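>>> quick one, fold the following:
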Amino acid sequence: MNAMNPYTLSLAVALALSPLLATAAAPVAADKAAPAVGAPRSTAPANVTPRAEDAQRVLPLEGAWNVRTFAGLQGRNGPIPAMAFVRTADLSRLTAADRDRLAAAGVKLDIDLRTGDEEQQSPDVLARDPRFDYQRISLMGTEKMDLGRMMTSFPDTLGEAYVQWLDSNKPQFLQVFQRIAAQQDGAVLYHCTAGKDRTGVISGILLDLAGVPRADIVHNYAVSAHYLEGQPKDSAMNAQMQALMQQHPDIARKMAGMGGTAPANMEMFLDALHAQYGGAQGFLKAVGLSDAEIHNLQVRLGQAG
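As a prediction, the model looks like this:
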């Protein structure tokens, strides 16, 4: 594995810090509809709170946060099957009852999008349960985060980080979506640490491929901060990062702006996805998925035909 360049390192550290920063921005009562592609983006940093229809997508677990399905989201050819996908945050604290509930809900595959460092700090409990197939694919394309090499060249927003991945992380996107396309039965669960950045980008691509309205894609991303409230922040890696930020206030100030799930982050990502690739289908072809694999994804999303 090649060493990370400083820019990739800064993004990796910011993502690992997500549990510390996710609730930094104050929530507002509701989000406004997202503008069309190319329209001016919102600059408000505030997170948003769920709407009534979001309740059908929540899968309550005792030991995990931000656990949601795509139930009720409408694609171009109808609703996405309720248990096609489960998106979530860290799964290291799952109880036996949680594992039983996921198995009963039909989850067969667990894709862990985290780095090796993150997995070692907080092992995924499902990896040791024979009822689930487990595969870890680091969407960042690295396995270690050398905190001592932290630089000050952070992106200004998480949205810029997401856009950067479209070009720099193609091999990892290919692995993730090929693995999903190969899964013939059951629900596919995927997660990172906070379930909002790497998980949010994978969700954005899937929902765009399904033809879900842009405003709903943005909202699905933006409510993550609400569902992360109460997530524990006591890992050894978080402790190291907190100490590092105390030593470098300039880095702390920069990274504080990268917390939460401001709608503008997903708006920026979708703008780039459409401007550069014509949308999710064009991007998936660009990273190397075959027409048959893309069709399999559309079948899982209930949008084939």
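
>>> rest of the way, CA atoms for contacts and neighbours
OK.

>>> quick one, strands of this structure?
Taking DSSP state E as the criterion, the chain carries its strands at 27-28, 47-48, 68-69, 74-75, 78-79, 85-88, 107-112, 133-136, 187-191.

>>> export the ones you listed to a markdown table and tack on mean neighbour count and distance to Val58?
Output for the strands of the chain, formatted as a markdown table (neighbours: other C-alpha atoms under 10 Å; distance: least, C-alpha to C-alpha, whole Å):
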| stretch | mean neighbour count | distance to Val58 |
| --- | --- | --- |
| strand 27-28 | 15 | 19 |
| strand 47-48 | 26 | 16 |
| strand 68-69 | 24 | 4 |
| strand 74-75 | 19 | 16 |
| strand 78-79 | 16 | 16 |
| strand 85-88 | 26 | 9 |
| strand 107-112 | 23 | 15 |
| strand 133-136 | 17 | 22 |
| strand 187-191 | 26 | 13 |
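
>>> distance to Leu21 added to the ones you listed, as TSV?
Converted to TSV, these look like this (distance: least, C-alpha to C-alpha, whole Å):
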stretch	distance to Leu21
strand 27-28	13
strand 47-48	12
strand 68-69	20
strand 74-75	31
strand 78-79	33
strand 85-88	17
strand 107-112	21
strand 133-136	24
strand 187-191	18
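
>>> to compare against the first, here's the next sequence to fold:
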Amino acid sequence: MTSTSDDVRTDRWLRLDGTTNTRDLGGLPTTDGGVTAFGRVLRSDNLQTLSDEDVRRLLEDLRLSDVIDLRTTAEVLLEGRGPLRAVAEVTHRHLSLLPERGHHTDVFAVEEDEVPDLPADWAETVLPRQTTEADEVEPPAVRSYLGYLHHRPENVLAALRAIVASDGAAVVHCAAGKDRTGVVAMFCLAVAGVSDEEIVADYALTAEVIEALVAKLRRSPTYADDMTRRDVASHTPRAATMRRLLEILGERHGGPLGWLDEHGFGAAEQAALRAKLRD
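Next comes the predicted model:
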């Protein structure tokens, strides 16, 4: 896909009216001298506030076919249906990376007209610190990411499989597009053959838009309290966080690909994902 003055893409960033942290996983060098392809996989913050023009551009210019939503059921129900939910041609998958609480486990099947009664502690899962005892020595963000892999490995794999199965471009998103989305993006890039340092740099790129991102989330009642209680610096992704996650995956599993292989996403599926991400 070539860039033009009217293109939605400026370099890897997608400049949309309704999002703050949307970018393409294309354009990154691989260790074998290749490059990841544009227009295959996007990573983003919440899509609830996309404008009509945003939707048109995503559908017509980028051929968006799949939305992979990593938020909790509570987040989705409280935020309401985004504009892409009305597009029949777009497949939506809800794959929370957090343990779901209560009886609402398939938000797109439920589709309530009103927000149902939710567990009193649902808010703890919005920006959670799920972890295991063995990882308590790690920094908070690293513990969170390891928690995703410990509690919901099946949904990490399901997100990758959804990308492989997508007919056009797939967008992976959560609320901010940096933590849950960052972990899925890490696996995508690792499978594509992108180096650890490039993966770390992509993760840290969200820092360029963090003030606008926090301001956006503060305008939503769903996230306002957490955004207000902690300062912008505490929400800013740091290269050391992703670097440490990659180190741990290397120590315990031989790297991201080893973790995938151990959890049933083997050589054939990795090859299919690699083909999706590269020309």
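
>>> and the strands of the first structure: which comes nearest Asp54 of the first structure?
With C-alpha to C-alpha, the closest approach to Asp54 of the first structure among those belongs to strand 68-69: 9.0 Å.

>>> for Val176 of the first structure, which of the strands of the first structure is the nearest?
strand 107-112 (7.7 Å).

>>> report the aligned residue range of the second structure for the closest one.
Using TM-score structural alignment, strand 107-112 of the first structure lines up with residues 64-69 of the second structure.

>>> neighbouring contacts of that stretch?
For stretch 64-69 of the second structure, contacts defined as C-alpha atoms under 8 Å, 6 or more residues apart in numbering pick out 58-59, 89-96, 159, 162-163, 166-174.

>>> what ranges does the stretch 201-305 of the first structure have for its helices?
For the stretch 201-305 of the first structure, applying DSSP state H, counting those that start in this stretch gives helices covering 214-222, 224-227, 236-247, 249-256, 263-277, 280-287, 291-300.

>>> residues contacting the counterpart of Val200 of the second structure in the first structure?
With TM-score structural alignment as the criterion, Val200 of the second structure lines up with Val218 in the first structure. Counting by C-alpha under 8 Å, 6+ apart, Val218 of the first structure makes contact with Ala34, Gly204, Pro263, Met266, Glu267.

>>> preserved in the second structure, out of the residues you listed?
Of the contacts of Val218 of the first structure, the ones still in contact in the second structure (both residues aligned by TM-score structural alignment, their matches' C-alpha atoms under 8 Å) are Pro263, Met266, Glu267.

>>> any chance of the residues you listed in a markdown table, with distance to Arg214 of the first structure and neighbour count too?
Shown next, in a markdown table, are these (distance: C-alpha to C-alpha, whole Å; neighbours: other C-alpha atoms under 10 Å):
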| residue | distance to Arg214 of the first structure | neighbour count |
| --- | --- | --- |
| Pro263 | 11 | 29 |
| Met266 | 10 | 29 |
| Glu267 | 8 | 27 |
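
>>> I'd like these laid out as TSV, including distance to Asp156 of the first structure.
TSV is the format used below for these (distance: C-alpha to C-alpha, whole Å):
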residue	distance to Asp156 of the first structure
Pro263	15
Met266	14
Glu267	15
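
>>> looking at those residues, which is nearest Ala292 of the first structure?
The closest of those to Ala292 of the first structure turns out to be Met266 (C-alpha to C-alpha; 27.7 Å).
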